[in-house]
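Undergrad: pasting the structure only:
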């Protein structure tokens, strides 16, 4: 599987860019999966529901299945957080995996940047950032795209991963 990341500071436009890239790239006939890193606890389950009750009772894994989707929840219960590599091994094969977050990992990435946040760029100190998608013109030693130019960004990502 080919892998490409989207990184950036909070409110930089990562999720919107991910969403637009998935739409654009799948629209071109490629299969895409995504991995999103969360820096906080999250829940896809709701208190009182059967699967929530299973987890609360101590189940290590809870698999939900319907004719529309399946979801596998794995409780770490003190175990270390899996690495990106370990998580990728759990995915079904696709043409491209887009990763939101995991900015410290070594895979190629594009940085989403919004000037209004006032955050510094990650790219100048990170050679794994292959390009920047920004809402303001920048002069860098790598490609800079308009944050909303999804077609050009998708072209770049697909070329970088050889698709």
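TA: It's in. Computed from a predicted model, the values in this text were never measured in an experiment.
Undergrad: going forward, measure contacts between C-alpha atoms and count neighbours the same way
TA: Fine.
Undergrad: you'd agree residue 133 is up against residue 113?
TA: Yes. Counting by C-alpha atoms under 8 Å, residue 133 touches residue 113, with 6.1 Å between them.
Undergrad: separation between residue 126 and residue 104?
TA: Distance of residue 126 to residue 104, computed by C-alpha to C-alpha, to the nearest Å: 9 Å.
Undergrad: neighbour count winner among the two?
TA: residue 126 (13 against 9; other C-alpha atoms under 10 Å).
Undergrad: residue 53 in helix, strand or coil?
TA: helix (DSSP: H, G, I helix; E, B strand; the rest coil).
Undergrad: use this one as the comparison:
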């Protein structure tokens, strides 16, 4: 996904990346002011600099995909890792043959990205390192663009 993000950035796109973490994650660092604010009970902590804005919000439970993307503004494309049963138009990353079992339970899979030699005939297969091919697929199937970058 990082390579795809980089390729879109090279073409001038504004890109958002969303990662769904099924485990607990921690972005704040103990002892820092933002950590102290959260420990004191703040439900939302924002930190802003000349280059970045970050927000940490306490939630009662994991948010839906739609709720998460509502936070994203002013981008051309949102790339998502996770939310496999919620996110539309997905590329299934297959690292082990067992991962192929997901294909029957997922909707809107437009391709497979893998380094395995697969004999899947129903869906396009891309090598994990075929960043150009994957980017072109996303441009044509999702962004509605043809190879020269114009809208179709």
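TA: On my side now, so go ahead. For clarity, every value in this text was computed on a predicted model and none was experimentally measured.
Undergrad: so what sits against both of residue 133 and residue 113 of the first structure?
TA: With contacts taken as C-alpha atoms under 8 Å, 6 or more residues apart in numbering, residue 133 of the first structure and residue 113 have residue 147 as neighbours in common.
Undergrad: distance of residue 72 of the second structure from residue 123 of the second structure?
TA: From residue 72 of the second structure to residue 123 of the second structure the distance is 30 Å (C-alpha to C-alpha).
Undergrad: the helix of greatest length in the second structure maps to which residues in the first structure?
TA: Looking across the second structure with DSSP state H, the single longest helix is helix 131-141. Mapped onto the first structure using TM-score structural alignment, helix 131-141 of the second structure covers residues 150-160.
Undergrad: contacting residues around the most centrally placed residue in the first structure?
TA: Nearest to the geometric centre of the first structure sits residue 100, at 2.1 Å (C-alpha atoms, centre = their mean). Going by C-alpha under 8 Å, 6+ apart, residue 100 of the first structure touches 5-7, 14-15, 18, 34-37.
Undergrad: that one -> the second structure?
TA: Using TM-score structural alignment, the partner of residue 100 of the first structure in the second structure is residue 81.
Undergrad: now do residue 27 of the first structure
TA: In the second structure, residue 27 of the first structure lands on residue 10 (TM-score structural alignment).
Undergrad: same question for residue 81 of the first structure.
TA: Checking TM-score structural alignment: residue 81 of the first structure goes with residue 62.
Undergrad: roughly how far apart are residue 102 of the first structure and residue 82 of the first structure?
TA: Residue 102 of the first structure is 12 Å from residue 82 of the first structure, by C-alpha to C-alpha.
Undergrad: the two: which is more packed in?
TA: Comparing residue 102 of the first structure with residue 82 by other C-alpha under 10 Å, the one with more neighbours is residue 102, at 20 against 10.
Undergrad: pull up the gap between the more buried one and residue 55 of the first structure, please.
TA: Residue 102 of the first structure is 26 Å from residue 55 of the first structure, by C-alpha to C-alpha.
Undergrad: quick one: map residue 31 of the second structure onto the first structure.
TA: Match for residue 31 of the second structure (TM-score structural alignment): residue 48.
Undergrad: around its match, how many other residues sit close by?
TA: If we define neighbours as other C-alpha under 10 Å, then residue 48 of the first structure has 10 of them.
Undergrad: before we move on, back to that, and the residue nearest to the centre of the first structure, how far from residue 54 of the first structure?
TA: 29 Å.
Undergrad: can you give me the neighbour number for the counterpart of residue 103 of the second structure in the first structure?
TA: In the first structure, residue 103 of the second structure lines up with residue 123, judged by TM-score structural alignment. By other C-alpha under 10 Å, 21 other residues sit near residue 123 of the first structure.
Undergrad: now residue 31 of the first structure
TA: 14.
Undergrad: that one contacts residue 94, doesn't it?
TA: Yes. Counting by C-alpha under 8 Å, residue 31 of the first structure does reach residue 94; the two are 5.2 Å apart.
Undergrad: what comes up buried for stretch 100-119 of the first structure?
TA: 100-103, 107-114 (16 or more other C-alpha atoms under 10 Å).
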